[in-house]
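[1] The sequence and its predicted three-dimensional model are supplied below.
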Amino acid sequence: MVIDGKLQLRVLSCSLHRSSKTFWTTTGMFPQELIIGFPKCVKISKVAIQCYLVRTLRIERSTSKDPVGFEQCIEKDLQHTEGQLQMEEFPLPEFQATYLRFVIKSAFDHFVSVHRVMAEGTAENT
């Protein structure tokens, strides 16, 4: 979707479904990884995530054609309020990425869920 000359990238919405009742869940051991790939290199200015019971989250990026050679962008301990989704936004300096890797390093419980991941940015002219 193009908005005011910018391409807004909706990367993952409820585990590739439009329903708010679907989500991606961990298998119970940590760390857990979720990798999202773009069709080509993009310039990302903001990443947002909606999840439940995530304690420590690290976001990494790769500009390779394959999902390898990741470098850390941000790592944060998230706040948790019982019974509520965690909604975190990460304004990032505009950087290029072909892949984003979300590493859930620890959790408030044995399992966590990721309900939505969104990235906002512009397509590179490559």
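    Happy to help now that I have it.

[2] Every contact and neighbour count from this point should use C-alpha atoms.
    Noted.

[3] Look up the closest residue to Gln32, ignoring the ones flanking it.
    Ile104 (5.1 Å; CA to CA, 6 or more residues apart in numbering).

[4] I'd like to know how far that neighbour sits from Gln8.
    Applying CA to CA, to the nearest Å, the value for Ile104 to Gln8 is 25 Å.

[5] Looking at those two, which one has more neighbours?
    Ile104 (21 against 18; other CA atoms under 10 Å).

[6] Could you double-check that the more buried one lies in contact with Leu57?
    Yes. Assessed by CA atoms under 8 Å, Ile104 is found in contact with Leu57 at 4.8 Å.

[7] Could you list the buried residues of the helix or strand where the residue nearest to Gln32 lies?
    Here Ile104, judged by DSSP states H and E, is contained in strand 86-107. Residues of strand 86-107 classed as buried: 86-87, 96-107 (neighbour count, 16 or more other CA atoms under 10 Å).

[8] Pasting the second one now:
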Amino acid sequence: MFDRRNLTSNGVGSPIYKFEGHRAAVLCVQWSPDESSVFGSSAEDGLLNIWDYDKVGKKVERPSKSPSTPAGLFFQHAGHRDKVVDFHWNASDPWTVVSVSDDCDSTGGGGTLQVSSVNF
């Protein structure tokens, strides 16, 4: 995550925070339209992660989370079998996300669309 105000004239700068919750290349990142500190990321590892930037660096008591859970990660959808190429927030239900993957068994391409309700 970068602060655009701190970039040099050629667009170079140091990140203010590095979110590390994927094991492969990230393909899509989107901010939540309803929560200014929340964003999602999808990747070639088949995961859809939902993050809360406000939780980074703060101690949050959540016994269900593993100690190895990356800071700021509060939801992970792992239902796809291949890379998650895109996702979108539901305009009518702020905590529902639809994701699309290339996990079709057909050689003709395509994949699956899954709807996730973010639980936190």
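    Alright, I've got the coordinates. From a predicted model like this one, the values you see are computed outputs, not experimental measurements.

[9] Need the TM-score between these chains.
    The TM-score (TM-score structural alignment, normalised by the length of structure 2) is 0.32; 56 aligned residues with a CA RMSD of 3.7 Å.

[10] still on that earlier bit, mind giving me the packing neighbours of the strand holding Ile104 of structure 1?
    Packing partners of strand 86-107 of structure 1 (3 or more CA pairs under 8 Å, 6 or more residues apart in numbering; DSSP states H and E): strand 32-52, strand 54-62.

[11] Specify the angle between the first one and strand 86-107 in degrees.
    Between the axis of strand 32-52 of structure 1 and that of strand 86-107 there is an angle of 140 degrees, by axes from the mean of the first three to the mean of the last three CA atoms, to 10 degrees.

[12] what angle sits between strand 32-52 of structure 1 and strand 54-62?
    Using the same axes, to 10 degrees: strand 32-52 of structure 1 against strand 54-62 is 130 degrees.

[13] ok so, going back, which secondary structure elements does the following helix or strand past the strand holding Ile104 of structure 1 sit against?
    Once the chain leaves strand 86-107 of structure 1, the next helix or strand it forms, by DSSP H and E, is strand 113-123. Judged by 3+ CA pairs under 8 Å, 6+ apart, strand 113-123 of structure 1 is in contact with strand 6-13, strand 24-25, strand 32-52.

[14] Those: which one's closest to Ile74 of structure 1?
    With CA to CA as the criterion, Ile74 of structure 1 lies closest to strand 32-52 of those, at 10.6 Å.

[15] and the angle from that closest one to strand 6-13?
    On the basis of the same axes, to 10 degrees, strand 32-52 of structure 1 is oriented at 100 degrees to strand 6-13.

[16] What helices and strands are in contact with strand 32-52 of structure 1?
    Judged by 3+ CA pairs under 8 Å, 6+ apart, the packing partners of strand 32-52 of structure 1 are strand 6-13, strand 86-107, strand 113-123.

[17] Now Ile59 of structure 1: closest residue in space that isn't a chain neighbour?
    Leaving out its chain neighbours, the residue that sits closest to Ile59 of structure 1 by CA to CA, 6+ apart is Phe102, at 4.8 Å.

[18] go on, Val84 of structure 2?
    Spatial nearest neighbour of Val84 of structure 2, chain neighbours left out: Ser101 (4.3 Å); criterion: CA to CA, 6+ apart.

[19] Can you give me the distance of that neighbour to Ser117 of structure 2?
    Distance of Ser101 of structure 2 to Ser117 of structure 2, computed by CA to CA: 17 Å.

[20] Looking at those two, which has the bigger crowd around it?
    More crowded of Ser101 of structure 2 and Ser117, by other CA under 10 Å: Ser101, with 24 against 14.

[21] one step back: now the residue nearest to Gln32 of structure 1: how far from Val114 of structure 1?
    Separation of Ile104 of structure 1 from Val114 of structure 1 (CA to CA): 10 Å.
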